[in-house]
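In: any chance you can model this:
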Amino acid sequence: MPFDLKTYIAKASSTSGPDAPHDKGGAITPQQWHVYDGAAWVPAPPSPAAAAAPEQLTLVTWNIDGFGAQAEARAACLLARVAELPTAPDVILFQEVNAAGAATILANPFVRAGYVSSEAPGGSGAHWDWEGVPQPFVTLTLVSRALRVGDVFRTSLPSRYARDLLTADVLLPTGTLRIVNVHLDSLAHDPSFRPPQVALATASIKAAGAGVIAGDWNPVLPLDDSLCADNGITDEWVALKGADDGFTWNWDGRSKEPFPPNRLDKVATFGVRATEIEIIEPGTLAEGIDWSDHCGLRFVLAPVSASKL
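Out: Next up, the predicted model:
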């Protein structure tokens, strides 16, 4: 059946919350890295061992608006912006990637030449479908071919929206850096599933010894303000920018949705720290459609050789 936004929201709103019996999450579904071989995206062979730890790692996270019109044009413009950054990101984390956006991303020459992908064209399994209702979008992670990748897998979450954690391990000479791409539950459902979702993500990066949780956290309730502190992880925007607003949603007051400006997109770390973090504002298409209803975040991790890895 075709995707219908009203059906999707209604189903989520009727799903039992944390105050009722629910799926506790934690089930792991392994995935396969894919690489473009010049003709098609194919399963990637094991990565060669890295000779030395990189001095730093640059990452970008961006919710690219899977509900919006002109998905292909939006994704193409956004990728052009990422490709023009002074330093090509080592890792790119996308959220709200719909089928058309995924096809555009995986057809992009910059992506094909430089990255391995957590997804193959057409999606990679059941996370595109939710009890017979097509998922409107998924998360997608790209890692530079210059890095050595380990496991990539999804972890189920307690969720009203069938959200999951997309986890990628980057294998460095000094240890494993675990990168968790998140799109936490949307809207102000109370009670909220976001606390157990962050707890599961935190347990994962702590088990690896060091890691990053980045993406769209959807923090719209007061309890969201303390989730990083409650879990012993560092909110890098607060650590580096203090009280600066850091709005990544409706930053210019033009959002199509009736919500106030907010810092919906976050980066949290454990065992490694960021030295830089900045907002990347989207532009508009010729017809005035924004590339995304979120800003992106670019952040640089501290010299990895000097971290706890």
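
In: can we go C-alpha only for contacts and neighbour counts from here?
Out: Will do.

In: which stretches of the stretch 51-200 of the chain form helices?
Out: 71-83, 99-107, 109-114, 194-208 (DSSP state H, counting those that start in this stretch).

In: quick one: end-to-end distance for stretch 244-258.
Out: 23 Å (CA to CA, to the nearest Å).

In: now it: buried residues?
Out: Burial within stretch 244-258, assessed by neighbour count using 16 or more other CA atoms under 10 Å, is assigned to 246-251, 255.

In: quick one: residues contacting the closest residue to Asn250 other than its chain neighbours.
Out: If you skip the residues right next to it in sequence, Asn250 has Pro261 as its closest partner in space, 4.7 Å away by CA to CA, 6 or more residues apart in numbering. Pro261 makes contact with 247-253, according to CA atoms under 8 Å, 6 or more residues apart in numbering.

In: so which of the residues you listed comes closest to Leu142?
Out: The closest of the contacts of Pro261 to Leu142 turns out to be Thr248 (CA to CA; 21.4 Å).

In: quick one, what contacts that closest one?
Out: Thr248 neighbours (CA under 8 Å, 6+ apart): 261-265, 279, 294-296.

In: equivalent analysis for Thr275, please.
Out: Contacts for Thr275 were tallied using CA under 8 Å, 6+ apart; they are 240, 299-302.

In: assign a three-state SS to it, would you?
Out: Assigned state for Thr275: strand (three-state reduction, DSSP: H, G, I helix; E, B strand; the rest coil).

In: how much space between it and Ser204?
Out: Distance, Thr275 to Ser204, using CA to CA: 23 Å.

In: quick one: Ala120 from Ala39, how far?
Out: Plainly put, Ala120 is 13 Å away from Ala39 if you go by CA to CA.

In: ok, the two, which is more surrounded?
Out: Under the criterion of other CA atoms under 10 Å, the comparison of Ala120 against Ala39 puts Ala120 first, with 22 against 6.

In: any idea how far Ala103 is from the more buried one?
Out: According to CA to CA, Ala120 and Ala103 sit 9 Å apart.

In: ok, back up a step: now the helices of the stretch 51-200 of the chain in TSV, please, with extra columns for mean neighbour count.
Out: As requested, the helices of the stretch 51-200 of the chain are exported to TSV (neighbours: other CA atoms under 10 Å):
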stretch	mean neighbour count
helix 71-83	18
helix 99-107	20
helix 109-114	16
helix 194-208	20
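
In: turn those helices into TSV, columns for distance to Glu236.
Out: As requested, those are arranged in TSV below (distance: least, CA to CA, whole Å):
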stretch	distance to Glu236
helix 71-83	21
helix 99-107	27
helix 109-114	27
helix 194-208	15
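
In: out of those, flag the one nearest Gln135.
Out: Using CA to CA as the measure, helix 99-107 is the one of the helices of the stretch 51-200 of the chain that comes nearest Gln135, at 9.5 Å.

In: tell me the angle the closest one makes with helix 71-83.
Out: Angle of helix 99-107 versus helix 71-83, following axes from the mean of the first three to the mean of the last three CA atoms, to 10 degrees, is 40 degrees.

In: alongside the first, I'd like the structure of this one:
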Amino acid sequence: MDELVKRSIREVDAKKKATVPWKLDEPWKQSYHVFSVDRNNWVAIDPTTQSTTHTSPDASITRLALYSWNIDFMLPFPNSRMRTAIRHLEEAHVAMLDAQTASVIYLQECVASDLQLLASDPWVRSTFALTDLDITNWQSGHYGTVTLVDRRLAIADCFRVHYSQSAMERDAFFVDIRLGKNQDIVRLCNSHLESLALEPAYRPPQMQLIAKYMRDTSVHGALAAGDFNAIQDFDRHLHSDNGLKDAYLELGGREEDAEAGHTWGQQAATVLRERFGTTRMDKVYFCGGVRCLGFERFGAGEEIPDESERRQIVELGFDRPWVTDHLGVKAVFEVAPRANL
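Out: The predicted structure is shown next:
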């Protein structure tokens, strides 16, 4: 396992981008993509150009089911693991939603082959707008985030803010959607906060920047989720420090309840679980005119099917050939008048 980590670090370093067109800590606008059956390819859409929007507003959609999952980029067999993860999301979760609930999926630690697999998947093509087809908009040349937005949702904006305070090339990825009978703007943020317990600590300024955009007066409400790498004491109050609410805690979850709340460690390499235990790394924060209706974890026990690949992952030091070391988190929201919150 140690050699796998070292190899991954070398790969990230080798793929560092020499130059990037954006300025750190400032919004970098990007297109999103919808699949055209007529053209048999993905079509880029600029969400700020109303004439090119991919769908008409649908006021019948009143709720949003948000799924966030970190798919470990260091493990081998990324295609098998991502394919298994997507089938789990499709069959065990999104397919169970009612017609009034739209779905959005945040993925972290994606690599280029993950984007290619997502873009080729029939379910993804027919169900979602896909924000990224390649690594162009990532600070890192190796791994990053991608968001899948229900095709029935109108997208009003799409931009990344690449952190200046990051040693790991992380960013905050925002997508503005319209939701509810009044088609209010709800801002979505997908982020993979800085890893490890390093000095200086970068997660606090990263969350402060996220909160700044979440509380923008132009949006009705906002949701942020992802692998927040919450492993230190200050991580427990990053939400309240920034005027945000934690979905798990708001619905009665307890910080010290490892059995009900922790999302990392259960499926980590055995030596890492024995060394670090488990923790609630993955979270959902929200603010403004949205109400949280439900929260749960998902993805526990999902394994890749191929026998040879299963054996090789177990040989790396895992109890089972899991698709990733994280559990996912799901939260369901509805638009609410600010005065009622």
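
In: out of the contacts of Thr248 of structure 1, which sit inside helices?
Out: For those, membership in helices holds for none, with DSSP state H as the criterion.

In: from the residues you listed, pick the one nearest Ser192 of structure 1.
Out: After measuring the contacts of Thr248 of structure 1 against Ser192 of structure 1 - CA to CA - the closest member comes out as Leu264, at 15.3 Å.

In: next up, the contacts around the closest one.
Out: Leu264 of structure 1 makes contact with 216-220, 247-249 under the criterion CA under 8 Å, 6+ apart.

In: let's see that with 6 Å instead.
Out: Contacts of Leu264 of structure 1 were listed using CA atoms under 6 Å, 6 or more residues apart in numbering, and they are 216-219, 248.

In: also Glu257 of structure 1?
Out: For Glu257 of structure 1, the set of contacting residues under the criterion of CA under 6 Å, 6+ apart is empty.

In: and it, which of the three is it?
Out: coil.

In: how about Val34 of structure 2?
Out: Reducing the assignment at Val34 of structure 2 to three states with three-state DSSP gives strand.

In: ok, the closest residue to Thr84 of structure 2 other than its chain neighbours to Ile313 of structure 2 distance?
Out: Counting by CA to CA, 6+ apart, Thr84 of structure 2 lies nearest to Ile304, which is 6.3 Å off, once chain neighbours are set aside. For Ile304 of structure 2, the distance to Ile313 of structure 2 equals 10 Å [CA to CA].

In: Phe174 of structure 2 now?
Out: Phe174 of structure 2 is 34 Å from Ile313 of structure 2, by CA to CA.

In: look at those two and report which has more neighbours.
Out: Of the pair Phe174 of structure 2 and Ile313, Phe174 is the one with more neighbours under other CA under 10 Å, namely 26 against 21.

In: need the counterpart of the more buried one in structure 1.
Out: The criterion is TM-score structural alignment: under it, Phe174 of structure 2 has Thr167 as its aligned partner in structure 1.

In: so Ala156 of structure 2 is in contact with Asp176, correct?
Out: Yes - Ala156 of structure 2 sits in contact with Asp176 when judged by CA atoms under 6 Å, with a separation of 5.2 Å.

In: mind checking which of the two has more residues around it?
Out: Between Ala156 of structure 2 and Asp176, counting by other CA under 10 Å, Asp176 is the more crowded of the two (22 against 18).

In: quick one: contacts for the nearest residue to that one once chain neighbours are set aside?
Out: Sequence neighbours aside, Arg187 is the residue nearest to Asp176 of structure 2 in space, at 4.4 Å (criterion: CA to CA, 6+ apart). The neighbours of Arg187 of structure 2, taking CA under 6 Å, 6+ apart as the test, are 175-176, 222.

In: so for structure 2, the centremost residue is which one?
Out: The centre of structure 2 sits closest to Tyr106, judged by CA atoms, centre = their mean, with a distance of 2.8 Å.

In: and the gap between the alignment partner in structure 1 of that residue and Ala168 of structure 1?
Out: Correspondence of Tyr106 of structure 2 to structure 1, assessed by TM-score structural alignment: Leu93. Taken as CA to CA, the spacing of Leu93 of structure 1 relative to Ala168 of structure 1 amounts to 10 Å.

In: same check on Asp129 of structure 1?
Out: Applying CA to CA, the value for Asp129 of structure 1 to Ala168 of structure 1 is 22 Å.

In: who's more crowded, those two?
Out: The residue with more neighbours, out of Asp129 of structure 1 and Ala168, is Ala168; 26 against 14, by other CA under 10 Å.

In: counterpart of the residue nearest to Asp176 of structure 2 in structure 1?
Out: Taking TM-score structural alignment as the alignment basis, one finds that Arg187 of structure 2 is matched in structure 1 by Arg178.

In: just checking, Val152 of structure 1 touches Gln31?
Out: Yes - with contact taken as CA under 6 Å, Val152 of structure 1 and Gln31 are classed as touching, separated by 5.5 Å.

In: okay, those two: which has more neighbours?
Out: Between Val152 of structure 1 and Gln31, counting by other CA under 10 Å, Val152 is the more crowded of the two (21 against 17).

In: from Glu109 of structure 2, how far off is the equivalent of that one over in structure 2?
Out: With TM-score structural alignment as the criterion, the equivalent of Val152 of structure 1 in structure 2 is Cys158. Relative to Glu109 of structure 2, Cys158 of structure 2 is positioned 19 Å away (criterion: CA to CA).

In: same question, Pro337 of structure 2
Out: With distances defined as CA to CA, the gap from Pro337 of structure 2 to Glu109 of structure 2 amounts to 35 Å.

In: which of those two has more neighbours?
Out: Neighbours were tallied for Pro337 of structure 2 and for Glu109 using other CA under 10 Å; the higher tally belongs to Glu109 (18 against 12).

In: which residues touch that one?
Out: Neighbours of Glu109 of structure 2 in contact, by CA under 6 Å, 6+ apart: 70-73, 143-144.

In: relative to Tyr163 of structure 2, how far out is it?
Out: In this view, Glu109 of structure 2 and Tyr163 of structure 2 are 16 Å apart by CA to CA.

In: which one in structure 2 is aligned with Leu264 of structure 1?
Out: Counting by TM-score structural alignment, Leu264 of structure 1 lines up with Met281 in structure 2.

In: before we move on, the earlier item: taking the contacts of Arg187 of structure 2 one by one, which sit in strands?
Out: Within the contacts of Arg187 of structure 2, residues falling in strands by DSSP state E are 175-176, 222.
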